[in-house]
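Undergrad: here is my input; please provide its structure:
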Amino acid sequence: MRLMISSVSVASAMLLGAMNVASAADVKLPGTIAWSAYNTGTTGYNQSVAIGKALKDKYGVNLRVVPGKNDISRMAPLKNDKVQFVANGAGTYFASEGVFNFGVEGWGPQKVRMVISATSDANVALAVAADAGVKSMADLKGKRVAVVRSSPALTIAAEAHLAFAGLTFDDVTTVEFGGYGASWKAMVNGQVDAAIASTVSGPTKKLEASPRGIMWPDLPHSDKAGWERMTKVAPYYVPHTATLGTGISKEQPHEGGAYPYPMLITRDDQNSDLVYSMVKAVHTEYDNYKDAMPAMKGWATENQTFKWAVPYHEGAVKYWKEAGVWTADMEAHNQMLLKRQDILAAAWATMKDKKLDKDAYLQEWMKVRAAALEAEGMNPVWK
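TA: Next comes the predicted model:
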């Protein structure tokens, strides 16, 4: 599967900018709505709260943001009808594909859908304590790297950054934590030397302010071999230069990688009218929350990603079509992704009666999954 990143054109952005002043009378949201997001203090949580304030001011909606320490704890409330949306990250892709922690009984490939996303001037990168003596990714050999249990998005991102330098987890000491927040407390406390974060995530500021300090090893975009190694592990990453983040600025940019984060997602069976109203409310209220923090600019029209690795919900597509930014090419890409999810769902159904232990079940599923996708001419990415 080749992932394609596409943003709207400047002309389309101007068109939508004009449309944003249109009446939002057809936005119909319940009095209380719930999102799950990463822990309190993270950029995903903080951005959700900022959007919630704008929705409260305009529509009287109470947005309840439920913190989750890892991918599973953020996705479980969506699966169990406890929240309607998730402000999520790369875990969306793993859930859609049914891999890693989602390749076990009780989960499997999830028919998740994109609604709206944010790509700011930040990166999602491997941060290193400045006192660890690391200047490049290659210097991480022998260092302590945080991994987060039940969060393949964070763990695979760490693995991918190591792969850039030709390293694996065997070349470092991995230290496992139960949640993102715990991994970053460990960074400050000197228990680990490196951990994944958005460059604008709140906990990174605590590390910068501590005696340890913070630095972000570059992933030079000119290193094609390094990027090839990295995207074999994490194909959803694309080269991106950050000018926003802890210890990062236009004068001191970080040459690394990114993907949409946070992205607002929901389930395929979510009410289309609710999804339509949600995306319209979040998008048309942009001017009322964009100044809450620098990273909020990621929600702007020109920073939307319409061709990623997970399909858009039909209610969201309806809105983006009305906004004049949804193209035939985007629709074709979306239909391909919908077909991919259907193939995965059919393959997962064949696993229903298999009586295997957890590890054997996952191994068998990965074989079944790969065979089903390859039979339809699609790249399984992982085998």
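
Undergrad: switch to C-alpha atoms for all contacts and neighbour counts from now on
TA: Fine.

Undergrad: where's the closest residue to residue 272 other than its chain neighbours, which helix or strand?
TA: Using Cα to Cα, 6 or more residues apart in numbering and skipping residues adjacent in sequence, the residue nearest residue 272 is residue 315, 4.4 Å away. Using DSSP states H and E, residue 315 sits in helix 314-322.

Undergrad: which of the residues in that helix are buried?
TA: Using 16 or more other Cα atoms under 10 Å as the test for burial, helix 314-322 gives 314-320.

Undergrad: I'd like to know which elements the next helix or strand after that helix is packed against.
TA: Next along the chain after helix 314-322, taking DSSP H and E as the criterion, comes helix 328-349. For helix 328-349, the contact count by 3 or more Cα pairs under 8 Å, 6 or more residues apart in numbering; DSSP states H and E identifies helix 91-97, helix 358-375 as packing neighbours.

Undergrad: before we go on, could you also do this sequence so I can check it against the first one:
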Amino acid sequence: MKQTIAMLAGVLMMATPVAAQETALPKQMSWTAYDTGSAGYNQAVAIGAALQDTYGINLRVLPGKNDVSRTEPLRQGRVEFSATGVGGSFMSQEGAFDFGAENWGPQPIRVIAANNGGAINLAVGVAADLDIKEFSDLKGKRVAYIVGAPALNVNTEAYLAYGGLTWDDVEVVEFGGFGASWKGLIEGQVDAAFASTNSGLAYEAASSPRGLFWPPIDPDNAEGLARMQSVAPFFVPNVAVVGATIDGTDGYAGAGYAYPVLIGTSETDEEMAYAMTKAMVDLYPSFEGKAPGINGWALDKQDMQWVAPYHDGAIRYYTEAGLWNDEAQAHNDKLIARQEALSAAWEALKAEGPDNWEEAWPEARRKALADGGFEVVF
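TA: The predicted model follows:
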């Protein structure tokens, strides 16, 4: 797994601790992460502080505003790892959306570890003044669509699919950005929009005259979940306890996915991948609770059968920890075969040099997946 940078932030500390422990990791490291102030960025800073305190490692965190800007330095080998989301991991692996441009293509992403904390959900909120109870009730309602933000729109589409709906069943309202979509909900221009439950704009919407409601996801609704995961296979049912209208309650039964995900690529050195995985586990007590949502990095929260494959170095560590088994290996092997099929289809199409790349690649991509017996998404 490898990832234009708006700005550079150095994570801490000038002096190496006297009693720094030994690790195979280099003394100077760089990660890309979400933009400054985001949960992902703040978590990377906290992990960097633990690396400095324990190993004397200086971690530079390079914030990127979007999936491409987080992934480009990894692809170029300018950073060791990227703390990213489903865009920089799964969609990058798939060569989908922005990663389907001719200068990109499917990336050989490899997972090191992931934050599966579950304190929040990534969900579609609706204006409470509409008296909507289920996602199926969104039929005919106005739903936000963010121009140039495929990850957000796929997530919204997944929730619509859970309710048995598509974009054709709702009134699509386009916005130029995430913030504008939620301002639109507050001001009555749209009825539903996607966000993390702890987004500041979600709290603003909840306190507005319209109010806010998160329609539920029933974990026992197998058909609805199948429709949802056919659009976005990275979603899993989850009860959130943090967020607008959720804080102080028994929680909101919705859905979420791993965020952030620490990734390298197939080119990442195995010993470094092993050492980074081990460090994430060993350092957990040092960074636990040091940033919002950071506790999802705990070893017992790791999902060994996610939608992108693990690095061989990480697998070696998880095997030693007793978390890796034959089923996980078979799942990983299939994901790597999926990446290889996509890469072969990409190279074959590049050799053909079609004039209509934007239409030709998605078609070739889906055909390669179908021909290989892989699940076709996007």
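
Undergrad: what TM-score do the two superposed chains give?
TA: Here the superposed chains carry a TM-score of 0.83, computed using TM-score structural alignment, normalised by the length of the second structure; 357 aligned residues with a Cα RMSD of 2.8 Å.

Undergrad: out of the helices and strands packed on helix 328-349 of the first structure, flag the one nearest residue 39 of the first structure.
TA: helix 91-97 (14.8 Å; Cα to Cα).

Undergrad: check which element follows that closest one along the chain.
TA: Next element after helix 91-97 of the first structure (DSSP H and E): strand 112-117.

Undergrad: that next one maps to which residues in the second structure?
TA: The counterpart of strand 112-117 of the first structure in the second structure, using TM-score structural alignment, spans residues 109-114.

Undergrad: hang on, the earlier thing: how about the helices and strands packed on helix 328-349 of the first structure in JSON lines, adding mean neighbour count?
TA: Below are those laid out as JSON lines (neighbours: other Cα atoms under 10 Å):
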{"stretch": "helix 91-97", "mean neighbour count": "24"}
{"stretch": "helix 358-375", "mean neighbour count": "16"}
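
Undergrad: can I get those in JSON lines with distance to residue 170 of the first structure?
TA: JSON lines is the format used below for those (distance: least, Cα to Cα, whole Å):
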{"stretch": "helix 91-97", "distance to residue 170 of the first structure": "23"}
{"stretch": "helix 358-375", "distance to residue 170 of the first structure": "20"}
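
Undergrad: please enumerate the strands of the stretch 101-250 of the first structure.
TA: 112-117, 124-129, 144-148, 173-177, 194-198, 214-215, 238-242 (DSSP state E, counting those that start in this stretch).

Undergrad: when you align them, which residue in the first structure goes with residue 202 of the second structure?
TA: Checking with TM-score structural alignment, residue 202 of the second structure has residue 204 as its match.

Undergrad: what packs against the helix holding residue 315 of the first structure?
TA: strand 112-117, helix 272-284.

Undergrad: quick one: that helix to the second structure mean distance?
TA: Here the mean offset of helix 314-322 of the first structure against the second structure after fitting is 2.2 Å, by mean Cα distance after the TM-score superposition for the first structure.

Undergrad: where in the second structure does that helix fall?
TA: Going by TM-score structural alignment: helix 314-322 of the first structure matches residues 312-320.

Undergrad: which part of the first structure lines up with stretch 79-86 of the second structure?
TA: Counting by TM-score structural alignment, stretch 79-86 of the second structure sits on residues 83-90 of the first structure.

Undergrad: what sits against the residue most central in space within the first structure?
TA: For the first structure, the residue nearest the mean C-alpha position is residue 89 (1.6 Å; Cα atoms, centre = their mean). Contacts for residue 89 of the first structure were tallied using Cα atoms under 8 Å, 6 or more residues apart in numbering; they are 153, 260-263.

Undergrad: same check, this time on residue 35 of the second structure
TA: 41, 63-65.

Undergrad: please confirm that it is located within a helix.
TA: No: counting by DSSP: H, G, I helix; E, B strand; the rest coil, residue 35 of the second structure is not part of a helix but coil.

Undergrad: number of nearby residues for the closest residue in space to it that isn't next to it in sequence?
TA: Leaving aside its sequence neighbours, residue 35 of the second structure sits nearest to residue 63 (Cα to Cα, 6+ apart; 4.5 Å). Using other Cα atoms under 10 Å, residue 63 of the second structure is surrounded by 27 other residues.

Undergrad: what do we get in the first structure for residue 63 of the second structure?
TA: For residue 63 of the second structure, the residue aligned by TM-score structural alignment is residue 67.

Undergrad: circling back to that earlier point, what is the nearest of the contacts of residue 89 of the first structure to residue 167 of the first structure?
TA: Out of these, the member with the shortest distance to residue 167 of the first structure (by Cα to Cα) is residue 153, at 18.3 Å.
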